[in-house]
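Trainee: A structural model of the following input is requested.
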Amino acid sequence: MPSDDHAEEIQRQRWAVGARLRVLRRERGYSQVQLAERIGIDHRTISRIENGVHATDIDMLWRISNGLGVESWQLFRDE
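Mentor: Below is the predicted model of the structure:
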């Protein structure tokens, strides 16, 4: 079972990826609904990822990055 410190770090990383997703999405002028439609998922999933609530997998992050027209590593880049 992960330690509390480990669990907190995982949550921080979820928030960081979600915040980066929100920035990239807005820079490209997409609403959550528009991005979700582009990649064939429910818009609530985008919201949950952006808010750090949803622990997503690499396949979904790849779909999102493709939908945004960015490399998947850009979702992890800290600015």
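
Trainee: use CA for all of it now, contacts and neighbours both
Mentor: Fine.

Trainee: pull out the buried residues from stretch 57-68.
Mentor: Buried positions in stretch 57-68, judged by neighbour count with 16 or more other C-alpha atoms under 10 Å: Leu61, Trp62, Arg63, Ile64, Ser65, Gly67, Leu68.

Trainee: one more, for comparison:
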Amino acid sequence: MPSDPLPDWVLTRRRVIGDAIRAARGNRQLSQEKLGELTGLDRKTINRIEQGTHSTHLDHLLLIADALNVPLADLVR
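Mentor: Just a heads-up that it's a prediction; the model follows:
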């Protein structure tokens, strides 16, 4: 069971991952809504992931990477 509250470094990494997703989405000129359509995720979920306020599933990250046509490693660097 993760500690509560989570360590600061976890929250920082979430934001870094969110920034990478936002940048890749911008490079593809996709809105959060369009990325949501491509992944089957709600736009609000995309927003929470990009803001780093949402603990996401690996499956969601895989769907996002596929929709953005980037390797998963590029998003979780």
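
Trainee: on that earlier part again, out of the buried residues of stretch 57-68 of structure 1, which is nearest to Ala16 of structure 1?
Mentor: Leu61 (13.3 Å; C-alpha to C-alpha).

Trainee: count of residues packed around the residue nearest to the closest one when sequence neighbours are not counted?
Mentor: Setting aside the residues directly before and after it, Leu61 of structure 1 is nearest to Ser72 in space (C-alpha to C-alpha, 6 or more residues apart in numbering), at 6.7 Å. Using other C-alpha atoms under 10 Å, Ser72 of structure 1 has 16 neighbouring residues.

Trainee: restricted to helices, list the buried residues of stretch 57-68 of structure 1.
Mentor: Leu61, Trp62, Arg63, Ile64, Ser65, Gly67, Leu68 (DSSP state H).

Trainee: about what we covered before: now distance to Arg48 of structure 1 too, for the buried residues of stretch 57-68 of structure 1, in JSON lines please.
Mentor: Shown next, in JSON lines, are these (distance: C-alpha to C-alpha, whole Å):
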{"residue": "Leu61", "distance to Arg48 of structure 1": "13"}
{"residue": "Trp62", "distance to Arg48 of structure 1": "16"}
{"residue": "Arg63", "distance to Arg48 of structure 1": "16"}
{"residue": "Ile64", "distance to Arg48 of structure 1": "13"}
{"residue": "Ser65", "distance to Arg48 of structure 1": "16"}
{"residue": "Gly67", "distance to Arg48 of structure 1": "17"}
{"residue": "Leu68", "distance to Arg48 of structure 1": "17"}
